[in-house]
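A.B. asks: structure, please.
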Amino acid sequence: MVKFLKPGKVVIILNGRFAGRKAVIIRSFDDGSRDRPYGHCLVAGIAKYPKKVIRKDSAKKTAKKSRV
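C.D. replies: Predicted coordinates:
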């Protein structure tokens, strides 16, 4: 099977308390573990989304807006 859960990829949480929120994959467990015998991954939620960057912004301002 194709491994599509790669670290650094942005995902949307579908179930539970944080459903609909964006997160980033930190580590993927494609073969599962002893506790969870199925493929899963560790994610970190994004608290503050990046701001819109426009062409006339300076490099310093672009870096500040792109911070998550």
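A.B. asks: drop to CA atoms for contacts and neighbour counts, all remaining ones
C.D. replies: OK.
A.B. asks: which residues touch the lengthiest strand in the chain?
C.D. replies: When the chain is parsed with DSSP state E, its longest strand is strand 22-29. By C-alpha atoms under 8 Å, 6 or more residues apart in numbering, the residues outside strand 22-29 that reach it are 5-13, 39-46.
A.B. asks: identify the residue spatially nearest to R27, adjacent ones excluded.
C.D. replies: Nearest non-adjacent residue to R27, counting by C-alpha to C-alpha, 6 or more residues apart in numbering: L42, 5.1 Å away.
A.B. asks: no no, H40
C.D. replies: H40 sits nearest to F29 (C-alpha to C-alpha, 6+ apart), 5.3 Å away.
A.B. asks: and for comparison, fold this next one:
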Amino acid sequence: MSLLQAGRFVVMLQGRHAGKKAVVLAAYPEGTEDRKFPYAIVMGIEKYPKKVTKDMPTEVLVKKTQVKLFVKAVNFNHVMLTRHNVKDEDFFKKISVEKVVAALKDAPAKKALLTEYAAVLRQKYLNNKMAWFFKPLQF
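C.D. replies: Now for the predicted structure:
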């Protein structure tokens, strides 16, 4: 049994997304036909929302609360497990793992999927769900 399971938060250690937080959507500890190593499908925040104040105009608020995502298949060795889990019950109802896995092979589908899920995560940010996930790591 692997500790990396769906719904766990991880920190990316390698590549262009190093230091970014991500959530595990699916884990394959034995690998698959196309990838012979243990890996996980993760979705993380590439660009975190900025801080906002009450007196900002709505156009600025909309722009500053945007969330940019990334989705990738990553080796278990390139992520660090955290103690945090997704406690939001409807997270996996709104985000389909099968659609994400299919979109990894098709670039236009992946881009459309990321914009769709960015809107879902933006609502979670505005409703103050998963607050730890939306703050950048402090070094």
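A.B. asks: may I see the buried residues of the longest strand of the first structure?
C.D. replies: For strand 22-29 of the first structure, the neighbour count (16 or more other C-alpha atoms under 10 Å) marks K22, A23, V24, I25, S28 as buried.
A.B. asks: output these in TSV; the columns should cover distance to R34 of the first structure.
C.D. replies: Shown next, in TSV, are the buried residues of strand 22-29 of the first structure (distance: C-alpha to C-alpha, whole Å):
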residue	distance to R34 of the first structure
K22	27
A23	24
V24	24
I25	20
S28	14
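A.B. asks: and the strand or helix carrying A112 of the second structure, what does it pack against?
C.D. replies: Counting by DSSP states H and E, the element that carries A112 of the second structure is helix 107-126. On a contact count with 3 or more C-alpha pairs under 8 Å, 6 or more residues apart in numbering; DSSP states H and E, helix 107-126 of the second structure meets strand 68-75, helix 97-103.
A.B. asks: tell me which of those sits most buried.
C.D. replies: strand 68-75 (a mean of 18; mean count of other C-alpha atoms under 10 Å).
A.B. asks: so that one matches what in the first structure?
C.D. replies: Strand 68-75 of the second structure lines up with nothing in the first structure when matched by TM-score structural alignment.
A.B. asks: quick one: the strands in the first structure?
C.D. replies: Counting by DSSP E, the first structure has these strands, from start to end: 10-12, 22-29, 40-45.
A.B. asks: quick one: average offset of the last one versus the second structure, please.
C.D. replies: What that stands for is strand 40-45 of the first structure. Comparison of strand 40-45 of the first structure with the second structure after fitting gives an average deviation of 0.3 Å (mean C-alpha distance after the TM-score superposition for the first structure).
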